[in-house]
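Engineer: here's my sequence, what's the structure:
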Amino acid sequence: MGHSKEEEISCENGDSAPITNGDLHSLEKKKIKRKNDMTLEDIYNNQYDFEDDEDEDSDWEPTAPSLLERDIFELPKWFCLNCTMVNLGIDPHCDVCGEHRESGILNHGFLASSFTKAEASIENVADAADRLKDPRFQSIASDNRTAIGFDERMLLHEEVEMKSHPHPERPDRVRAIAASLATAGIFPGRCSSIPGREITREELLMVHSPENIEAVELTSHIVSSYFTPDTYANQYSARAARLAAGFCFDLATAICSGSAKNGFALVRPPGHHAGVKHAMGFCLHNNAAIAASAAQIAGAKKVLIIDWDVHHGNGTQEIFEKNKSVLYISLHRHEGGKFYPGTGAANEVGTMGAEGYCVNVPWSRGGVGDNDYIFAFQKVVLPIASEFDPDFTIISAGFDAARGDPLGCCDITPSGYAQMTQMCSGLSGGKLLVILEGGYNLRSISSSATAVIKVLLGESLLHNMEQIVPTKAGLRTVLEVLKIQLKYWPSLEPKFSKLQSEWGWYALQEKKKNKKKRSLATLPPKVWKLGRKRWLYHFWCKKLSLKLRGF
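Structural biologist: The predicted structure is shown next:
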């Protein structure tokens, strides 16, 4: 079908107007700007697809691509091993996280250099999965040490269909953590392991309905299937989910019985979005809920679940929202319900006589860092947990609120995760099980998990947590939660009153900090003072001085 040099297109006001080749070039620029404005979460939600980008007029085909099109689409495209973000061009470093295209992170974890190509031969450090299979390291957790649950069969759970972007929940997540632990000599080495087993149907029925169990099991007969557009399964996924749940069940039992000091479940697929009947959010079976049930069978009357994954654990909340023997506390991005999965508002407190046994700390924005999380632990999590006085504590440890994570877009450091773990270790007489949930930047997830396991091993931290100043938004969230929860937890009343009286001081501190940042941002570079631009440096400083004095 032929076209003239001028085509008719529909304008925003409904009229028609001619478009020339020059206009096409302008439209192409706007299209690329729209692509660059997409957030990382939009990319993961497939709102923009690099390979399936078609106009609504499918029969409109220019006779030749524009120069702009050729410049973009002839560049080689590759996906970063560390963060999965797309890169165009021959630069070997990721534009988003800086990781080398041929990174050695799967051999050494976060201890590998992010700037250089992986070594051709790695001496003394074999593949992490192979080391974990070595019989010399397969000691059962019976010496009251930190126990780790890991089985390479969980690596077989992966997305089969080739899409325009790698799925963030991929086997490399646990490979990177295992590589970090192996390189650091932590596991195998300082920790014990427990043998993997698949959880039984009867054990699953304590948490899930037959519909969930049968739906997951059905996938073992299908090469590729989906529960939701982002929750995949292949023929190995059902076994991986049963192994993950089995590890969590057995680790909880071992810790409650005293045969293990504490534990870390290095498992996938994750679990905290899986509810009574449904699988969603990359999750098939709810590992934390299964561990809580196992702990109660082993004698724990009261179980605490702390969920610091950046997403709200809607499945865990659903399972226990009517249960007074399990206290669920979640810290997550919420943004008024606009952040996935949309649940977890502060006023969701439990139902049917279990009000107060569900505590949500819903952050109102992204970028939340160590100070806000630790402040919330000090003012909300620990006071409520101490009054609850649990016999066993579980952490749903998603590391997608870590700095550099492409989905969470928050700012917790490995040190921040270590501090929160140390604060939890004083609960339940130290009976603590940490279960891996989310986390999609390999460097962030492996460094954060390693920092947490070091705390489980007894390594002490030297951080001063007394003078923690939250952001204004973080303080507002904490006050909102305290106001709602103090009717159920009387010990919160003095903390709430004190924080209200100190609101002005905290707000002033935040204002001073922001003012200092703005002032520093307006200063010219000091190197100008020594070079040819020294006249511009003095002019700039004089202008700034006059501005600050009100002229």
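
Engineer: for the rest of this, base every contact and every neighbour count on C-alpha atoms.
Structural biologist: Fine.

Engineer: surely Ser448 meets Thr413?
Structural biologist: Yes: A contact is recorded between Ser448 and Thr413 when judged using CA atoms under 8 Å, the distance being 7.2 Å.

Engineer: now the common contact residues for the two.
Structural biologist: When contacts are counted by CA atoms under 8 Å, 6 or more residues apart in numbering, Ser448 and Thr413 have Ala402 as shared neighbours.

Engineer: between these two, which one's more packed in?
Structural biologist: Neighbours were counted for Ser448 and for Thr413 using other CA atoms under 10 Å; Ser448 has more, 27 against 20.

Engineer: and that one, what does it touch?
Structural biologist: The neighbours of Ser448, taking CA under 8 Å, 6+ apart as the test, are Phe399, Ala402, Thr413, Pro414, Ser415, Tyr417, Ala418.

Engineer: show me which of these are buried.
Structural biologist: Those of the contacts of Ser448 that meet the buried threshold are Phe399, Ala402, Thr413, Pro414, Ser415, Tyr417, Ala418, by 16 or more other CA atoms under 10 Å.

Engineer: ok, and the closest non-adjacent residue to the fifth one?
Structural biologist: Leaving aside its sequence neighbours, Ser415 sits nearest to Ala451 (CA to CA, 6 or more residues apart in numbering; 6.9 Å).

Engineer: one more to line up against the first:
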Amino acid sequence: MTSLQRDSSSTVISSPVPLLLLAVEMDHQEKNLRRPHVALLYDERMCSHANPNDEDHPETPERIRAIWKKLESRGIPQRCVILGAKEAEDRYIALVHTQKHINLIRNISSKDFDSWRRNRIASKFNSIYFNEGSSEAAYLAAGSVIEVSERVAKGEFRSAVAIVRPPGHHAEPDEAMGFCLFNNVAVAANLLVNERPELGIRKILIVDWDVHHGNGTQKMFWKDPRVLFFSVHRFDFGSFYPSGDDGSHTMVGEGLGAGYNINVPWEHGQCGDADYLAVWDHVLIPVAKAYNPDMILISGGFDAAIGDPLGGCRVSPYGYSVMMKKLMEFARGRIVMALEGGYNLMSLANSVLACVEVLLDGKPIVGSSEAYPFESTWRVIQAVRQELSSFWPALNEELPEKILTNCIKTRPLEPNLSSASDSDAENDRLSNALSESPGGLCGTSPAEAVEDVILPLSKLKVDEDSHEKEIDSNHFTPDEGTSLVSSEECDNEPVLSPVQSVDGPILWRSVYSKISIWYGSYGSNMWKPRFLCYIEGGRVEGMKKPYSGSKDKSLPKEIMWKMVSYRLFFAQSHTHTWGAGGVAFLHPESSSDEKAYIRMYKITLEQFNDVLLQENSLTSDVASPLFDSSALDFVTRNKSTHLEALKGGWYSNVIYLGMEHGLPILTMTCPLSYIDNFKSGKLPMQPPSEDYAKTLVKGLVEGKQLSEEEAVNYIHGSAVRQI
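Structural biologist: Reported below is the predicted structural model:
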């Protein structure tokens, strides 16, 4: 075909001659066989919604433009029917949203609201912006998903893809959040089951594979068995956006909807094809067979894709194509995919392309996925199956022992406590003294979310250049159980399998090098030459070993001092870095009766990760950050966060000390659970060694905070006082 096929209605020809009627009917059937069975919806008007204050905001108009450009480069529009966007009617949006919320979104772009007022209103929400084009884009996005869903339900197309923005799955009945204004998929699903009974869509399966939990969609169908909501997402024990316990596997629905809400919450990042396909095979597919939906709506977020700056996972285009193909076995292939997240433009475009090609050709793109799932993946799957087995008998069966042993048995990051920095003491004593923290999904209670996000996702700066950079296969070495997947359908771009360790430019370092924070040091790093060992590498007088430094060896952009209301104390009896003697800690809880000096270094979030890694004896050659953007969001709201990947590390607790010049102040100390062990003597408290104490004195004196005598007394007083 040489031109795009626009939708048009056919004319029915009537004739009194039966043979003529038969001929017309046969001709009509033949035309239907030739008619494309996949619809695409794209409308440039949805690009009018953009952040007026931050051109680097991740939810950018370039997201849908990149998708459309990729599809055009492959001739995909010529194989589909192209539909234009339509604005949703308020009466349909009101099926899931309150009138107050509808009024706000309808009017926010009008002349009644200037930019200052829009910004003020947006600041009251979690990760939201508004401009002159927001209202139109929101109505078009919701209306577009309604349009394609109705057309597929009527049988005009077998499937459809709505390339829309702003996304929708975080939007709650009375609140915009997480880049989402209206809940596009929820509006369409509710319309089909409540307003279009003649279409025969009585049961809908919503599959949300966005890396973030679809909290809004979950709440809208919490008690409704006509909509089965399935979400697989990063949870990180409740600390990953949108935080809290809504994304827990224990949230199964209520009343008639009990059992019709399924959450599969990853414990950490780096999950990829093998992990997602294991969930498909052992949770989603058995339930879908039993549920037998009339139609499937996919909340198609692609921020779990390789290289996404917000997701930290590694699903390849091939992985998405297999996930899509498995879903096509249900509901007679009636599938609508609506775009949600996805912020690496190259991965986003390639992944959407892979899904569209499956819908057109009925088979996954060329590729392979040889890596095994993480051990934690099987743990999560078993917990989900156990929680839902009373609702879905197919989940009652025990998983074969063979598949449980085929896994990556380590977490993505494992601390090596044999040669730590300020934090390395007698680790055998540590492990014997402390009770083992509950591991895995079942033993950990989700973090409690609080209001007033200080640093939401929308504040992140994304390097535009990183979107189009290729993954260089020379930047990694395959290990056992890993593979390099090359897909002929993705321009032969190399694609990483789920467990590879990469220091590639399109991954986390290129993004986090653009985010600034304050690192507050209260110990030996108060002396600038000592701190620079963590940045430039090397060692100073008194240190027993050198450090490799950060990947980014840029000096701090600014240095300043501050007093904080925390108790300084010294603990441990020996470290490899300083020899015998204690090292500095802050009590994890603040106290107005206490004062401690901190020297603040303005560094990047990438450099902070490298400092954190070196403090806890981890190599800086890691595939994903130890402290990512969601952890930063979480700690600014909750004051501290214990990093599960550093369980057992002395400095595994990141503390938020406030804001300075609009940037968060972060430091690291021991977990709160260690304090009782220090008090009881199970863990040693001991004054610092002479070399270590001299370093602190130099920092305070050269920083012009105290005289030498005052600095010595400050350190001595902190060392001899009991906690």
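
Engineer: re the thing from before, now do the same for the residue nearest to Ser415 of structure 1: its match in structure 2.
Structural biologist: Using TM-score structural alignment to pair residues, one finds that Ala451 of structure 1 aligns to Ala354 in structure 2.

Engineer: my guess is that match contacts Tyr320. True?
Structural biologist: Yes: at 7.0 Å, Ala354 of structure 2 counts as touching Tyr320 under the criterion of CA under 8 Å.

Engineer: quick one: list the elements packing against the longest helix along structure 1.
Structural biologist: In structure 1, with assignment by DSSP state H, the single longest helix is helix 493-522. Taking 3 or more CA pairs under 8 Å, 6 or more residues apart in numbering; DSSP states H and E as contact, the helices and strands that helix 493-522 of structure 1 lies on are helix 472-485.

Engineer: list the contacts of Asp314 of structure 1.
Structural biologist: Careful, residue 314 of structure 1 is Asn; it's not Asp. With contact set as CA under 8 Å, 6+ apart, Asn314 of structure 1 has these partners: His272, His273, Ala274, Gly275, Pro341, Thr343, Gly344.

Engineer: from the centroid of structure 1, which residue is nearest?
Structural biologist: The geometric centre of structure 1, computed from its C-alpha atoms, lies nearest to Asp400 (CA atoms, centre = their mean), at 1.1 Å.

Engineer: doesn't that one belong to a helix?
Structural biologist: No: the assignment for Asp400 of structure 1 (DSSP: H, G, I helix; E, B strand; the rest coil) gives coil, which keeps it out of a helix.

Engineer: how close does it sit to Gly439 of structure 1?
Structural biologist: Asp400 of structure 1 sits 4 Å away from Gly439 of structure 1, taking CA to CA, to the nearest Å as the criterion.

Engineer: just give me the neighbour total for Trp308 of structure 1.
Structural biologist: Close neighbours of Trp308 of structure 1, defined as other CA under 10 Å, add up to 26.

Engineer: what's the overlap in contacts for Asp400 and Gly439 of structure 1?
Structural biologist: Shared between the contact lists of Asp400 of structure 1 and Gly439 (criterion: CA under 8 Å, 6+ apart) are residues Ile445.

Engineer: circling back to that earlier point, can you list the contacts of Ser448 of structure 1 in TSV and add distance to Ala244 of structure 1?
Structural biologist: As requested, these are exported to TSV (distance: CA to CA, whole Å):
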residue	distance to Ala244 of structure 1
Phe399	17
Ala402	23
Thr413	26
Pro414	24
Ser415	27
Tyr417	22
Ala418	23
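
Engineer: now, these that are in strands?
Structural biologist: Within the contacts of Ser448 of structure 1, no residue falls in strands by DSSP state E.

Engineer: narrow those to those in helices?
Structural biologist: Judged by DSSP H, the subset of those located in helices is Pro414, Ser415, Tyr417, Ala418.

Engineer: show me what the third one aligns to in structure 2.
Structural biologist: Which is Tyr417 of structure 1. Alignment of Tyr417 of structure 1 against structure 2 is given by TM-score structural alignment, with Tyr320 as its counterpart.
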